[in-house]
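Colleague: Predicted coordinates and the sequence they were generated for:
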Amino acid sequence: MATLLKGKEVAEALKQKLTVEVENLKQKGITPGLSIVIVGDRADSAAYIKGAVKRCTEIGIDCRVEELPGDMSQKDFIDDLHRLNNDPAVNGILIMRPLPSQISENAVKYEISPEKDVDCMSPVNVSKIMSGEDGGFAPCTPSAVMEILHHYGIEPEGKRVVVIGRSMVVGRPLSMMLLKEHATITVCHTKTRDLAEETRRAEILVAAAGKARMVKKDMVSKDAIVIDVGINFDEDGKMCGDVDFDEVNPVAGMITPVPGGVGAVTSTILAKHVIEACKVSSLKTMKFMCPKY
């Protein structure tokens, strides 16, 4: 049986570290602030928002939820976004997606402040991740994958890594983050010929295709590290990942469960990004007020 890479354990360790960081900031009169923006009544986002607010509040972040009407115009939405961009109490902005059809995400992504874009919507942050540049915020989910690897002492350097999925939400940014740490990357997708042949080469296999239980035991090499990013629901309404856990568990060396794996870390990563944004903002303010700082 594979060793379980438990997301809750990773999240708890990171939470303790972040709580100390926030306490230190508050002693200096600084409180990190996050604004979560949701347009319309989105039941599918409610659980994530609830979990994010709970985790950020536990850590000490001032977390607000901006609930905006579902029929608001794009202009009104962007005006509201500019207000948050200019609010010094807001260090991080998380826009819940997808947005209603009358609001273009392609337009909005150019309006959000890159310094407050804690889930990598801005092209500025996307560019930094793709070029391997420091200073940008990666999407929270691939950041959670990296946090799990680091927590368990799994070094990507020199390893053969296969990522199933090429979305801008997980697959592509995660591939660039792994490449930055000197892994050898193969990205697979719907047009990949003989997917199983590719995945069996992996020392680290990341499943981020969004298809329930698609990764079977014949696709995994013995003792491979398997990271399951998928969140799906089967015909019985049971949550499951992109990996057939019962089949792959006896073959893999390490594996993340679903639930309780990558998804359990994402809200804590969100808090981490807000704190990082707060630190950068505070440093800029101090340099402005004290040019010799």
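Modeller: Cool, got the structure.
Colleague: make it CA atoms for all contacts and neighbour counts henceforth
Modeller: Noted.
Colleague: The longest helix seen in the chain - contacts with which helices or strands?
Modeller: Ranked by number of residues, the top helix in the chain under DSSP state H is helix 263-289. Here helix 263-289 touches helix 7-27, strand 33-39, helix 43-59, strand 92-95, helix 140-151, going by 3 or more Cα pairs under 8 Å, 6 or more residues apart in numbering; DSSP states H and E.
Colleague: most neighbours per residue, which of those?
Modeller: With neighbours taken as mean count of other Cα atoms under 10 Å, the helices and strands packed on helix 263-289 reach their highest mean count in strand 92-95, at a mean of 24.
Colleague: could you redo the helices and strands packed on helix 263-289 as JSON lines and give each row distance to Asp246?
Modeller: Formatted as JSON lines, the helices and strands packed on helix 263-289 follow (distance: least, Cα to Cα, whole Å):
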{"stretch": "helix 7-27", "distance to Asp246": "18"}
{"stretch": "strand 33-39", "distance to Asp246": "36"}
{"stretch": "helix 43-59", "distance to Asp246": "27"}
{"stretch": "strand 92-95", "distance to Asp246": "35"}
{"stretch": "helix 140-151", "distance to Asp246": "21"}
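Colleague: so which of these comes closest to Leu174?
Modeller: Of all the helices and strands packed on helix 263-289, helix 140-151 sits nearest to Leu174, with 5.0 Å by Cα to Cα.
Colleague: Could you tell me the angle between that closest one and helix 263-289?
Modeller: With axes from the mean of the first three to the mean of the last three Cα atoms, to 10 degrees defining the directions, helix 140-151 sits at 100 degrees from helix 263-289.
Colleague: try it against this one:
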Amino acid sequence: MNSIAFWAALLSGSRNGMDPRVSATSLRSCYADGLSINSTTGEIFGTPTGTGVSPGIVVRVTDDIDQTDDLPSFTITVRNSLIRLVDQRSHIGAATFTLDDVECGQEHASRVIAVAATGAGVSHEVSGMVIASATGLGVATTNDRSAAIYFAATPTGETADIDVTVSNINIFVQFEVFSLYGVDATVFDSDTLVDASGLNDSFNASVSADDDGIVLAGFCSNNNSASVTWTNLDEISDVDTAGFANERHSTAGLMDSAAGTLSVTVETSAATGGSLVVVSFAGL
């Protein structure tokens, strides 16, 4: 298990947030070993000693005459690796442009900002990105339509500018921005697929996954009415660009992956052309 553990949060029932007569808080029940509570502020902190789901955590508040009350129970899920969708953007127009003030999520020493970029239309590729002044590493399709994932280690900063280069003008490109935690900022393995026939409803790519790693994928079809279903990955976003382009953009991911070959399939509810990119990241 790495240092990612648990994001401490100030509970709504803490002394600073509610009745000033509350004199102390305590954990009445907590099954996540390694966590403690600040009895004055109600802040839960620490590094859990193992992964898993810890349900039924209850915080008890005590007032200045020793009366007690229990706040509603909640659950903490501890993972070695984590994916968070933190921003969504789109662009059509110039071939080089900047996405300004993109949200980056919680700062952390292991944070990697990853950007999935997908588009259809005139033959093109998303050929490069600079993320918070760092040249993004990545994987991209190189013909017909785009499916790309670029990323850079970005431990600090609440927002960042992202400079993008596309090989053609007036291409509608959808961007999904993720903060990844607990993985190395290099490509462990990758695969891409482009099918321009417009006649298929199933698209497949395979990658080698690492223990406690992350697998992230992006897909674009040129049929916005065709819904998308992922196999072996959990869908994260689904964007119907009706009104801008006849396209459907979808992303999916897997946290705490197991070592081995992972086959990723995208099925669409109607025949379409499509582009698919899958990238795996090694766990720390």
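Modeller: Arrived safely, thanks for sending. This one's a predicted model, so the numbers in the text were calculated from it and none came from an experiment.
Colleague: Report the TM-score for the pair.
Modeller: Aligned and superposed, the two chains score 0.25 in TM-score terms (TM-score structural alignment, normalised by the length of the second structure); 113 aligned residues with a Cα RMSD of 5.9 Å.
Colleague: quick revisit: how about the longest helix of the first structure: buried residues?
Modeller: 263-279, 281-282 (16 or more other Cα atoms under 10 Å).
Colleague: re earlier: looking at the helices and strands packed on helix 263-289 of the first structure, which is nearest to Ile225 of the first structure?
Modeller: Among those, helix 140-151 comes nearest to Ile225 of the first structure, with 9.6 Å by Cα to Cα.
Colleague: Show me what that closest one is packed against.
Modeller: Counting contacts by 3+ Cα pairs under 8 Å, 6+ apart, helix 140-151 of the first structure is packed against helix 7-27, helix 171-180, helix 263-289.
Colleague: how big is the angle separating the following helix or strand past it from helix 171-180?
Modeller: Using DSSP states H and E, the next helix or strand after helix 140-151 of the first structure towards the C-terminus is strand 160-164. Angle of strand 160-164 of the first structure versus helix 171-180, following the same axes, to 10 degrees, is 170 degrees.
Colleague: thinking again about what came up before, kindly reformat the helices and strands packed on helix 140-151 of the first structure as JSON lines containing distance to Cys240 of the first structure.
Modeller: Converted to JSON lines, these look like this (distance: least, Cα to Cα, whole Å):
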{"stretch": "helix 7-27", "distance to Cys240 of the first structure": "15"}
{"stretch": "helix 171-180", "distance to Cys240 of the first structure": "19"}
{"stretch": "helix 263-289", "distance to Cys240 of the first structure": "12"}
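Colleague: and Val215 of the second structure, how far is that from Val207 of the second structure?
Modeller: 9 Å (Cα to Cα, to the nearest Å).
Colleague: cool, Ser179 of the second structure as well?
Modeller: 21 Å.
Colleague: what do you get for Val277 of the second structure?
Modeller: Distance from Val277 of the second structure to Val207 of the second structure, counting by Cα to Cα: 10 Å.
Colleague: Which residues are in contact with each of these two?
Modeller: Ser190, Asp191 (Cα atoms under 8 Å, 6 or more residues apart in numbering).
Colleague: neighbour-wise, which of the two wins?
Modeller: Val277 (29 against 19; other Cα atoms under 10 Å).
Colleague: Run through the residues that contact the more buried one.
Modeller: Neighbour list for Val277 of the second structure: 139-141, 147-149, 190-193, 205, 217-219 [criterion: Cα under 8 Å, 6+ apart].
Colleague: Adding neighbour count, distance to Gly128 of the second structure and secondary structure, write those out as TSV.
Modeller: Formatted as TSV, the contacts of Val277 of the second structure follow (neighbours: other Cα atoms under 10 Å; distance: Cα to Cα, whole Å; DSSP: H, G, I helix; E, B strand; the rest coil):
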residue	neighbour count	distance to Gly128 of the second structure	secondary structure
Val139	23	9	strand
Ala140	27	9	strand
Thr141	22	11	coil
Ala147	31	12	strand
Ala148	28	9	strand
Ile149	28	10	strand
Ser190	22	17	strand
Asp191	19	17	strand
Thr192	23	16	strand
Leu193	20	18	strand
Ala205	18	22	strand
Ala217	28	17	strand
Gly218	29	16	strand
Phe219	29	18	strand
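Colleague: Met255 of the second structure: which of those is nearest?
Modeller: Nearest to Met255 of the second structure among those, with distances taken as Cα to Cα, is Ala217, at 12.1 Å.
Colleague: separation between the residue nearest to the closest one when sequence neighbours are not counted and Leu262 of the second structure?
Modeller: Among residues not flanking Ala217 of the second structure along the chain, Val278 sits closest, at 4.3 Å (Cα to Cα, 6 or more residues apart in numbering). Separation of Val278 of the second structure from Leu262 of the second structure (Cα to Cα): 10 Å.
Colleague: Need the overlap of contacts for these two.
Modeller: Ser206, Val207.
Colleague: On the C-terminal side of the helix or strand that contains Ala152 of the second structure, identify the next helix or strand.
Modeller: Using DSSP H and E, Ala152 of the second structure sits in strand 146-153. Of the helices and strands lying after strand 146-153 of the second structure in sequence (DSSP H and E), the nearest is strand 159-166.
Colleague: What helices and strands are in contact with that following strand?
Modeller: Under the contact criterion of 3+ Cα pairs under 8 Å, 6+ apart, strand 159-166 of the second structure touches strand 96-103, strand 126-131.
Colleague: Give me the buried positions along the longest one.
Modeller: Just to be clear, that refers to strand 96-103 of the second structure. Within strand 96-103 of the second structure, the residues that count as buried by 16+ other Cα under 10 Å are Thr98, Val102, Glu103.
Colleague: elements contacting it?
Modeller: Using 3+ Cα pairs under 8 Å, 6+ apart, strand 96-103 of the second structure sits against strand 82-91, strand 159-166.
Colleague: which residues touch that strand?
Modeller: 86-87, 89, 158-166, 177.
Colleague: right, and Gly7 of the first structure touches Thr268 too?
Modeller: No. Assessed by Cα atoms under 8 Å, Gly7 of the first structure is found out of contact with Thr268, at 10.5 Å.
Colleague: Can you pull the residues that touch both of those two?
Modeller: By Cα under 8 Å, 6+ apart, Gly7 of the first structure and Thr268 have no common neighbours.
Colleague: Tell me which other helices or strands whatever helix or strand Ile44 of the second structure lives in touches.
Modeller: Using DSSP H and E, Ile44 of the second structure sits within strand 44-46. Under the contact criterion of 3+ Cα pairs under 8 Å, 6+ apart, strand 44-46 of the second structure touches strand 35-37.
Colleague: And the strand it packs on, what's buried?
Modeller: In strand 35-37 of the second structure, counting by 16+ other Cα under 10 Å, buried: Leu35, Ser36, Ile37.
Colleague: Distance of the last one relative to Ile57 of the second structure?
Modeller: Okay, so that is Ile37 of the second structure. Remark: distance between Ile37 of the second structure and Ile57 of the second structure (Cα to Cα) = 12 Å.
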